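S.K.: Next come a sequence and a model predicted from it.
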Amino acid sequence: MNILHIDSAITADASVSRDLTAQIVAKLKSTHPDATVTYRDLNTGVPTIDTAWFQAIRQTPETPSDAQKQIIATSDAYIQDIRDADVLVIGLPVYNFTVTAQLKNWLDQIARAGVTFRYTAEGPEGLMTGKRAIIAYAAAGTPFGSDLDFASDYLQHMLGFIGITDVTFVAADRLAFDRDAGLARARAALDAIAA
């Protein structure tokens, strides 16, 4: 088993999502001791897509400049992480009702037509199939799955868009109101996951 472990919280050791992703990875490794883990801490920085990215990635120059080669290599590396993974474990801290900027940047880097999805006569088709994702959702005030939660549906949609439809959530929500109850809900969801 190859595990891609992704964190994006800005709160360092105080992060609930980081703690949950670590617990999820530990549970997977307890039943798959030979599993490999690739770790990406998106909080260290993920380049935003911009005009230079568009020109390097979408316009596919025949002879890319050194700067364009670096842009392409960065995006390709994120995509290769996913290709190599059987399971993605993604920390989803909710800031201002949605995904972190870093996680959004990562999603923008990996959503590439002809690489991770393609357009067909029936609509878009994800190309990163046969993988599983376990999402560690953590929110101080946003109830998981509520009308205020613009994070979980979005992340699940984007994963499905590139072909990852087996998605499970471990949610610790409403932590600012009743931290113990929120963590208990997450523990119960974690215990229910088949490793």
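M.R.: Thanks, I have the structure now.
S.K.: For the rest of this, base every contact and every neighbour count on C-alpha atoms.
M.R.: Fine.
S.K.: ok, the residue nearest to H32 when sequence neighbours are not counted - contacts?
M.R.: Closest residue to H32 apart from its sequence neighbours, by CA to CA, 6 or more residues apart in numbering: M1 at 6.9 Å. Listed by CA atoms under 8 Å, 6 or more residues apart in numbering, the contact partners of M1 are 32, 34-36, 85-87.
S.K.: from those residues, which ones fall inside strands?
M.R.: Using DSSP state E, the members of those that fall in strands are 36, 87.
S.K.: Switch the contacts of M1 over to a markdown table; also include neighbour count and distance to D13.
M.R.: Formatted as a markdown table, the contacts of M1 follow (neighbours: other CA atoms under 10 Å; distance: CA to CA, whole Å):
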| residue | neighbour count | distance to D13 |
| --- | --- | --- |
| H32 | 13 | 26 |
| D34 | 10 | 27 |
| A35 | 14 | 25 |
| T36 | 13 | 23 |
| A85 | 22 | 26 |
| D86 | 16 | 27 |
| V87 | 23 | 24 |
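S.K.: Report all helices and strands that the lengthiest helix in the chain contacts.
M.R.: The residue-count maximum for a helix in the chain (DSSP state H) belongs to helix 66-84. Using 3 or more CA pairs under 8 Å, 6 or more residues apart in numbering; DSSP states H and E, the elements in contact with helix 66-84 are strand 2-7, helix 51-53, helix 101-110.
S.K.: Pasting the second one now:
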Amino acid sequence: MKLLHVDAGITGPESVSRQISAAVVDAYLRAEPTLEVVRRDLEADPAPHLDGRGLASLPDNAILREFLEADVLVIGAPMYNFGIASQLKAWFDHVLVAGRTFKYGPAGPEGLAAGKRAILASSRGGLYAPGTPGSALDFQEPHLRAMLRHMGVEDITVIRAEGVALSPEARSQAIAEALLNARAVARDFPRRVAA
């Protein structure tokens, strides 16, 4: 069993999404100590942005191979300016590859990467969850879900800390709740492996 841990936060140890994603990975390792974890830090080692020269290498690149080999994806995804970090978008550009992770069939796109589980460690400075006044500005989580589903990844869990820029108290509370949820996410790991 292999877990791919991807982080896109750019604020180092202050990154809330990194704290959450690390707690998720820790929970998985506690549930299954032999789990193989592959780490991809998109701030330290960014995926190259696509250009015309890079298109030919997409069907067989290291980033795509890491994605294809993973059973579980843990993605630290902060919201920047209502969307995802450009580093994370570049990473997705290397894994959303026609013929490898999706194909076009008579009924439209078909995902080829089904069976994976994705946990999104989401952090946002304001309030954008469904039902909040800012929900119409959430181009982060819907975008992530759409890209994963396009590749056939349907088992998606979001662990969210939002409102972290509203006040120190709001930040502490949001992080505490997200970390509790992160620790709980792997509770059903043995059942999922047996299934």
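M.R.: Everything's here; your move. Treat the numbers as computed from the prediction; the structure is a model and nothing was measured.
S.K.: so which of the helices and strands packed on helix 66-84 of structure 1 comes closest to P124 of structure 1?
M.R.: For those, the distance to P124 of structure 1 is smallest for helix 101-110, at 14.9 Å, taking CA to CA.
S.K.: residues in structure 2 aligned with the closest one?
M.R.: Here helix 101-110 of structure 1 aligns to structure 2 at residues 86-95, judged by TM-score structural alignment.
S.K.: for the matching stretch, the distance to its chain's centre please.
M.R.: Taking CA atoms, centre = their mean, to the nearest Å, the mean C-alpha location of stretch 86-95 of structure 2 is offset from the chain mean by 11 Å.
S.K.: Go ahead and name everything in contact with that stretch.
M.R.: Outside of stretch 86-95 of structure 2, the residues within contact range by CA under 8 Å, 6+ apart are 8, 42-43, 46-50, 58, 61, 63-64, 67, 77, 101, 147.
S.K.: so which pair among the residues you listed is furthest apart in space?
M.R.: Most distant of these, by CA to CA, are E43 and T101, 24.2 Å apart.
S.K.: So these two - more neighbours on which side?
M.R.: T101 (22 against 15; other CA atoms under 10 Å).
S.K.: So that one sits against L148, correct?
M.R.: No - the criterion here is CA atoms under 8 Å, and T101 of structure 2 misses it with L148 at 9.7 Å.
S.K.: Return the residues in contact with the most centrally placed residue in structure 2.
M.R.: By CA atoms, centre = their mean, structure 2 has its centre lying nearest to I75, at 2.5 Å. By CA under 8 Å, 6+ apart, the contact set of I75 of structure 2 is 5-8, 21, 118-121.
S.K.: if we go to 6 Å?
M.R.: 6-7, 120-121 (CA atoms under 6 Å, 6 or more residues apart in numbering).
S.K.: for G152 of structure 2, same thing?
M.R.: 111-114.
S.K.: So which bits of the match of helix 101-110 of structure 1 are buried?
M.R.: By neighbour count with 16 or more other CA atoms under 10 Å, stretch 86-95 of structure 2 contains the buried residues 87-95.
S.K.: Kindly provide the distance from T11 of structure 2 to S172 of structure 2.
M.R.: Distance, T11 of structure 2 to S172 of structure 2, using CA to CA, to the nearest Å: 17 Å.
S.K.: What of D51 of structure 2?
M.R.: 41 Å.
S.K.: Equivalent analysis for L88 of structure 2, please.
M.R.: Counting by CA to CA - L88 of structure 2 and S172 of structure 2 are separated by 25 Å.
S.K.: before we move on, back to that, look at whichever residue in structure 1 pairs up with the residue nearest to the centre of structure 2 and tell me its secondary structure.
M.R.: Alignment note (TM-score structural alignment): I75 of structure 2 maps to I90 of structure 1. Secondary structure for I90 of structure 1, judged by DSSP: H, G, I helix; E, B strand; the rest coil, is strand.
S.K.: can you pull the buried residues of the helix or strand A170 of structure 2 falls within?
M.R.: Assigned by DSSP states H and E, A170 of structure 2 belongs to helix 168-184. Neighbour-count burial for helix 168-184 of structure 2, counted by 16+ other CA under 10 Å, picks out 170-171, 173-175, 178-179, 181-183.
S.K.: related to what we said a few turns ago, the match of helix 101-110 of structure 1: average distance to aligned residues in structure 1?
M.R.: Stretch 86-95 of structure 2 differs from its equivalent in structure 1 by a mean of 0.7 Å after superposition (mean CA distance after the TM-score superposition for structure 1).
S.K.: count of neighbours near I24 of structure 1?
M.R.: 23.
S.K.: ok so it is a helix residue?
M.R.: Yes - the assignment for I24 of structure 1 (three-state DSSP) places it in a helix.
S.K.: Let me know the distance separating Q68 of structure 1 from T74 of structure 1.
M.R.: 10 Å.
S.K.: for A171 of structure 1, same thing?
M.R.: 30 Å.
S.K.: With neighbour numbers in mind, choose between the two.
M.R.: A171 (28 against 16).
S.K.: counterpart of that one in structure 2?
M.R.: Checking with TM-score structural alignment, A171 of structure 1 has R160 as its match.
S.K.: Three-state assignment for the residue nearest to that match when sequence neighbours are not counted, please.
M.R.: Once flanking residues are discounted, R160 of structure 2 sits nearest to S122: 4.6 Å by CA to CA, 6+ apart. What three-state DSSP gives for S122 of structure 2 is strand.
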